[in-house]
Every structure is written in structure tokens, then in C-alpha cells.
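Kindly return the folded structure for what I paste below:
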Amino acid sequence: MWATVSSRADRWAIPLWAGFAALNTVLMWVLPGAETIPFHLIWISLALVYGVRPWPLPATFAVCACVAVVTGIPLFRHAHSQVIALEETAEIPLMSTLFLVMVWHVRRRTAAVAEARLAASRERVAHEMTERFVRIATHELRTPLTVARGYAEMLQVDTSDPELAADVGVVVEELGKLSRITGRLAALAWAHQDTSDDARTLDIGALLRQVARRWAPVANGAIHVEAVPITVAGDEERLETALDCLVENAVLHGRAPILLRAEHDAATVVIEVEDNGAGIPSGRATELLHGVVSPASSGSGLGLMIVRGIVETHGGGIALVPSPSGGLKVVITLPGILRYATTSATTQAGS
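Purely as a prediction, here's the structure:
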């Protein structure tokens, strides 16, 4: 609706200006001595109408020259009649130059906006192509990997040769890694999708306890939760996936116990996943969040990229900081607290 109204205004801008300029030109002739007021109104209105609807450069020069001539004739006539001083005719080249400078700035801004839109369009197309490639690749890889792993596990069970069984075990392990990477690639593409349609109210404290219970057997029960019941708006499935990735990283690369904590202030929910592992070297936090894996790293780096994508689609942020114990603490901040509970709870999963 607004676009339609704006388009109509653009179409009527030039005719309305032409009528306004013609009226002020007449006033310049009939008001000797006061002609500078309609003179400046003509040039000001010309600048305004050009800002609303820029013209091609040849038409711009032609209009500028025409206005200079039409407004200049009465000025020279009144100067010749000694109604005004001859110096006042200097307004003609000055206003023409000022208008052309404005035209130069408008054209530069228009070109910059067009370039920015083109860059944004290219980035969007590249992002869509990347997502499409990831979806197709993960879909096509999942079935053959599952089949290959199934046959390898059968060979491992059926063979009576210990050396062959060990070799097949290596194949099974590597196929398992490929399957996990494939699943994380699919999650990475899914993590960056808009969450607004799936958002609902959920209790972050309950979600942390749910994640802790699921991972308790893997962590030998050494996973703790410290959280108040905080109600926020979000996609529960995606936030649970993000927490799963963080706990999995803590289990694989950290040392027990693992602590899940949730707090809040006036406008922010803070979720922390802390382990007692070796931590990360200084300066590696940004690289890890962007999936840059060092040659000495044993992981793919996809887990933290998935977490970052999910958190950012919820309007939040993520940071990696050293924990007091020397391990790694992942701090997630989420906006949009709806209501708080004043009681706190500290639970140990599996207890």
C-alpha cells in the first residue's frame, strides 16, 4: 500500500514542481525588488523534486540550464532597470553550482546503495546455495554411510581373526565419525533458519535439567545443574540441540564435573556450560566459534558453529572464556525474558 502511494507521489512530483516553478517565475516578474524570494523557492523546490525522483544526467543538465535561464532573465531585467543591484545576478551561477553539487552527492549515494543491494543479493544467493549443497550432501551421504557401517559391524562380529576384527573396528569407528559429521552438517544448515515460527515459551531451568539427565550416563553422573526457573521465548528443539553440542564437547574434551548454570538480570538470560578440562589457548575463542580448526585439534569444529548459529537466530550471543578451574566456560546470552521465578534449585542429574 505504501509503495503504491509513494509511486503515485513520484509520478506527480515533476508536474507539481513545474506548476510551482511557473507560478514563482510569474511572481519574479510582477514583484520587482522582491524577486529573490520566488527565485530561491524555485531552486529549493528543484532540489527537493530531484531528491524524490532523480533524472538521467543529460536531462538534469538540461533542466538546470533551463531554470538558470528562466530565472536569470527577470533578474537581469530588474538589474538593467536598476530595481536591484547587478551583483544580485551572481545568484544564478551560484545556485546552479549548488544544485549540481547536490546532484553529484545524490548520484554517489544512489550508486552506493545499488552496490550495497547487489552485494547483499550475492551474499544471500551464496548462502542459499551453500545451505542447498549441505542439505543435498548430507541427505546423499547418510544412507551409504549407514549401509557401509552396518556391513562393517557385521564383519567385525562374524570374523574369527582378531587382527582383521581390529582393522574392521577402525573402519567402523571412522564411519561413525563420518556419520556424526554428516549429522552436524545437517544441523548447521538447520541452525541458521529463522526461529520466529517455532518460538514458544519455555523454562530454561527445566531444559537444562532435561539435558543433564540425558547426558548423565555418559558423564558418569558428574553433571550438575544450577538454575532458577526462567521463562523465555525460543525454539526448544534448537536450544536443546545447542546444549547437547556443548555438553558433548565438554564430555569429549573436558573433565568432570560438568556444570550447567542459568541466571538472569533485568533483560538477559545467561546460560553457562563449564567443564574442568584443559581449556583453550588464548586467542582461539573467535577461531573456534567460526569453525577454524587447528591441525592439532581432534574435533571438526562444527559443534560450536551450530551453537553459534542457533544462538544468533534467537538474537543472542556466545562467548568462550576460561573457567575458574582452568577449563572452558561457554557463556550464552539470550534476550527476551518474559517472567522470572525467585526460587533457585541445584540438582545433580541421575541422583
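
Only C-alpha atoms from now on, for both contacts and neighbour counts.
Will do.

burial count for the residue lying closest to Asn249 once chain neighbours are set aside?
Nearest non-adjacent residue to Asn249, counting by CA to CA, 6 or more residues apart in numbering: Gly303, 7.6 Å away. Other residues lying near Gly303 total 25 when counted by other CA atoms under 10 Å.

I'd like to know which elements the helix or strand encompassing Gly303 is packed against.
Here Gly303 is covered by helix 302-313, with elements defined by DSSP states H and E. Judged by 3 or more CA pairs under 8 Å, 6 or more residues apart in numbering; DSSP states H and E, helix 302-313 is in contact with helix 162-191, helix 236-253, helix 285-289, strand 317-322.

how about CSV for the ones you listed, with mean neighbour count added?
CSV is the format used below for those (neighbours: other CA atoms under 10 Å):
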stretch, mean neighbour count
helix 162-191, 17
helix 236-253, 19
helix 285-289, 16
strand 317-322, 18
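
Tell me which of these sits nearest to Thr201.
helix 236-253 (8.5 Å; CA to CA).

my guess is Ala278 is in a helix, correct?
No. Under DSSP: H, G, I helix; E, B strand; the rest coil, Ala278 sits outside any helix and is assigned coil.

That one: neighbour count?
Neighbours of Ala278 (other CA under 10 Å): 15.

How about Leu338?
Neighbour number of Leu338 under other CA under 10 Å is 12.

which ones are touching Arg135?
186, 189 (CA atoms under 8 Å, 6 or more residues apart in numbering).

In which helix or strand does it reside?
helix 91-158.

How far does that helix sit from its chain's centre?
12 Å (CA atoms, centre = their mean, to the nearest Å).

What of stretch 24-32?
55 Å.

Pull out the buried positions in that stretch.
Using 16 or more other CA atoms under 10 Å as the test for burial, stretch 24-32 gives 24-25, 27-29, 32.

of all the residues you listed, which comes closest to Ile280?
Of the buried residues of stretch 24-32, the one sitting nearest to Ile280 (CA to CA) turns out to be Asn24, at 73.3 Å.

Any idea how many residues pack against the closest residue to the closest one other than its chain neighbours?
Excluding the flanking residues, the one nearest Asn24 by CA to CA, 6+ apart is Pro38, at 4.9 Å. Neighbourhood size, Pro38 [other CA under 10 Å]: 21.

Next, the second sequence, to be compared with the first:
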Amino acid sequence: MRKGPWPELLWAVFALANIAVIVMFPDGATVPFHNIWVSLTLLYGFRLWSLGATVPILAAVCLGTGMAMTVTVLTNGLAVGELAEVPMMAAMFVAMVWHARRHQGALEALRRSSAREREFIRDASHQLRTPITVARGHAELVRGGATDPQSVDDADVVIDELDRLSRISDRLLILATAEHRGFVRSSVDLGQVVETTARRWPPAADRDWRVDIVTGGHVSGDAERLSAALDAMIENAVKATVPGDPIAVVLRADGDEAVLEVIDSGIGIADAHLDRVFDRFWSSPHAAQGGGGGTGLGLAAVKAIAEAHGGSAEAQPTPAGGATVRMRLSGFVPAAAMQPPPLSLVLPDVAL
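A predicted model of the protein is given here:
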């Protein structure tokens, strides 16, 4: 966004100086002449004036350079053909303006389309919450009143699928809102986020759980979204493993960045798929060993949340098999003075 007219004013001084050079040193008129037009093109590329401003500026440049070149032709015997440079440069500038405005229009259309998509996803996610909650409540009533095992199993399937729909709805809402950087920020204790989030998983998944808080500390951000991102990373590891497999959740520092890692020993990630694991609705072609296929929204939400916090997300295979999903968060403030020695928790042994 433009902050003021200073670039234009400085360029005007530069252009007038070059016009003076054309008149005073006609033998070298080509260099200052092209200086004016090239600098005008560069300035427009950064400023993208409206048509109402571009037309008079172009007319003034044509008039100024045309008059200066005319003076050199009349007083110094330069070839009249030199004057043809003015309309040629003006035509090239007009062509550049047309392409720049066409590109700007395409970007605006893309931004509007993205905004409509986010608004639709946000509204749809909100609208889905109520019927999912109502349907789940009725399914639980049916299950509670069922007397035969088949009816109980059928009700359990319905409840499980409604829970899955609820998770999809929640992650769609995260994707629609996480990229908006205007969320309320506060100082987030990442060690507490890691411990609280990881403790939810042992009752739900029989794995060899371990949490290593190597370096505790704080970042500025949204604790709920960061917890949702870590949940998605852990869920990804659960789906890639089988009961008894080890899963490690690690918090450490790397310079001024906090690094959150979830390391598993599951099916791993093929090198050809490393660039796609964070794409929306993409799932590994290999059937997950631990819990069926995913929705392709979990790691996409991780990336969106990380980038909304000024960080990044990455994934890589581990040398012994399995995968590491990593989220980096900038602006990490270690809490070494307030933190006890590095904390290592084996979650099944911790009271939940």
C-alpha cells in the first residue's frame, strides 16, 4: 500500500534532471532518454497508479521527452528519426500497463474467490454443528435403549461416523479461520499445551507414548489453535501405527524458534509424497495401519495454523522407519529460569 507521493516526487526530479541532460548534452541524449522511460516503468510496477493518474503522467512524460528530443534535433542536427523513439517507448509502456492491470485484476478475482470460499466453509461448518449434535444425541438415546447386540453395534457405527463428521467440520472451520492473522494473541505456554494435549491420547489409542519437553517456553499466539494443530499431528501418527508402536511428542528450541515434533514408527512417508502431505484433502495411497484412512484435512490444518503464527510445517521420514511431522513457531522465548530440569513423561504411567 502506498504511504505517500514521495516516490513520484523523487522520480519527477530525476526525470527533469535527465531532460536537462538531453538538452545540454545532445550527443549523449539516448542514455538519459531511456533512463526516464525505464525508471517510469519500474515505478509503475511498484505503484500501479489508477488510470486517472496514469494517463496524465504518461502524457507529461511524452511531452517532456518529445520536446527535449525535438530541441536536440533542431539545434544539434540529430536525425529526425530519433523522435520516433517517443511514441515507441510510450506504446511499450501502455502495453506494460495493460498487462499489469490484467494481472492485478486476476489477483483481485482470486482474492475474492478465496474470501468467498473461506466464508462458505466457515458458514457450512457452523451450520453443520447443530444437526450433528442433535443426531448424535438421538443415536446415543437409541443405543441406550437397545436390547440386542446388533442394534448397539449399529448405533455405535452411527455415533462414530457422526464424531468423524464433527471432526471434519471442526477442521474445515480451522482451515477457514487459521489463515486470518487477526486472531487474539496471548502468551502461550507451549510446555503446558504439549502436556495437556498429549494426555488426552493414551485412553484413545494404545501406543507406547512418550513426551519430551526439552525446552519449555512461550510464544505469542492462540493456545486453542496450537493445541488443535498438535492434536492433528498426533492423530496422523496414530493412524500410521498399530497398538504398541512408539509415538514421541517433543518440544525443543532451535534458535529463536520453538519446534514441536511428533515422531512415529509407522508406515512412513514416501519421498515422492513429502510435498503433498500438507495439501488439503490429500491422503496417503497406503491404507493406514492404525485406524483407517483420514480426511486429508488434519495436516493441512497444521500448516495453516503454523503459518498463521508466522511459522512453518514440514514432514520427513525417519531413518528407522516411520515419520516425523514438525511445526516451527517463531518468536520463542525459553523459560529456563522458570522451568525445572527437562521433563520427560511416559504417559501411561501418569495419572490422567
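
sorry, back to before: wait, the residue nearest to Asn24 of the first structure touches Val30, no?
No. With contacts counted by CA atoms under 8 Å, Pro38 of the first structure stays clear of Val30, the gap being 10.8 Å.

rewinding a little: what residues are up against the residue nearest to Asn24 of the first structure?
Counting by CA under 8 Å, 6+ apart, Pro38 of the first structure has contacts 24-25, 27-28.

so how far is Leu9 of the second structure from the residue nearest the centre of the second structure?
Central residue of the second structure (CA atoms, centre = their mean): Glu307, 4.6 Å from the mean position. Using CA to CA, to the nearest Å, one gets 37 Å for the distance from Glu307 of the second structure to Leu9 of the second structure.

before we move on, what about Gly298 of the second structure?
51 Å.

same deal with Ile19 of the second structure?
In terms of CA to CA, Ile19 of the second structure sits 15 Å off from Leu9 of the second structure.

do Ser344 of the second structure as well
In terms of CA to CA, Ser344 of the second structure sits 62 Å off from Leu9 of the second structure.

quick one: stretch 198-205 of the first structure aligns where in the second structure?
On the second structure, the counterpart of stretch 198-205 of the first structure by TM-score structural alignment is residues 184-191.

Would you mark the buried spots in that stretch?
Those would be 188-191, for stretch 184-191 of the second structure by 16+ other CA under 10 Å.

what residue of the first structure matches up with Thr324 of the second structure?
For Thr324 of the second structure, the residue aligned by TM-score structural alignment is Lys329.

roughly how far apart are that match and Glu226 of the first structure?
Where Glu226 of the first structure is concerned, Lys329 of the first structure sits at a distance of 14 Å (CA to CA).

more neighbours, those two?
Taking neighbours as other CA under 10 Å, Lys329 of the first structure and Glu226 compare with Lys329 leading, 26 against 19.

Identify the residue spatially nearest to the more buried one, adjacent ones excluded.
Nearest one to Lys329 of the first structure, counting by CA to CA, 6+ apart, is Glu274 at 4.2 Å.

Isn't the one you found up against Gly326?
No. Taking contacts as CA under 8 Å, Glu274 of the first structure lies outside contact range of Gly326: 10.0 Å.

higher neighbour count, those two?
Taking neighbours as other CA under 10 Å, Glu274 of the first structure and Gly326 compare with Glu274 leading, 32 against 15.

Quick one: residues contacting that one.
Glu274 of the first structure neighbours (CA under 8 Å, 6+ apart): 250, 258-260, 323, 327-330.

among those, which two are most distant?
Checking those with CA to CA, the most distant pair is Leu260 and Gly327, at 13.7 Å.

Compare the two (neighbour count), which wins?
Leu260 (27 against 20).

circling back to that earlier point, mean shift of the helix holding Gly303 of the first structure relative to the second structure?
Superposed on the second structure, helix 302-313 of the first structure shows a mean distance of 0.8 Å to its aligned residues (mean CA distance after the TM-score superposition for the first structure).

What span of the second structure is that helix aligned with?
Going by TM-score structural alignment, helix 302-313 of the first structure sits over residues 297-308 in the second structure.

Need the three-state assignment for Leu260 of the first structure.
strand.

quick revisit: would you format the helices and strands packed on helix 302-313 of the first structure as JSON lines with distance to Arg339 of the first structure included?
Compiled in JSON lines, those are given as follows (distance: least, CA to CA, whole Å):
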{"stretch": "helix 162-191", "distance to Arg339 of the first structure": "26"}
{"stretch": "helix 236-253", "distance to Arg339 of the first structure": "17"}
{"stretch": "helix 285-289", "distance to Arg339 of the first structure": "30"}
{"stretch": "strand 317-322", "distance to Arg339 of the first structure": "20"}
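
These: which one's closest to Val211 of the first structure?
Nearest of these (CA to CA): helix 236-253, 6.8 Å.

sorry, back to before: so how far is Leu172 of the second structure from the closest residue to the residue nearest to the centre of the second structure other than its chain neighbours?
Once flanking residues are discounted, Glu307 of the second structure sits nearest to Glu179: 7.2 Å by CA to CA, 6+ apart. Note on Glu179 of the second structure: its distance to Leu172 of the second structure, by CA to CA, is 12 Å.

Same question for Val71 of the second structure.
Val71 of the second structure is 67 Å from Leu172 of the second structure, by CA to CA.

before we move on, what about Gly296 of the second structure?
In terms of CA to CA, Gly296 of the second structure sits 11 Å off from Leu172 of the second structure.

Could you do Leu162 of the second structure as well?
Counting by CA to CA, the gap from Leu162 of the second structure to Leu172 of the second structure is 15 Å.

Can I get the contacts of Pro38 of the first structure in CSV including secondary structure?
Listed next are these as CSV, based on three-state DSSP:
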residue, secondary structure
Asn24, helix
Thr25, helix
Leu27, helix
Met28, helix
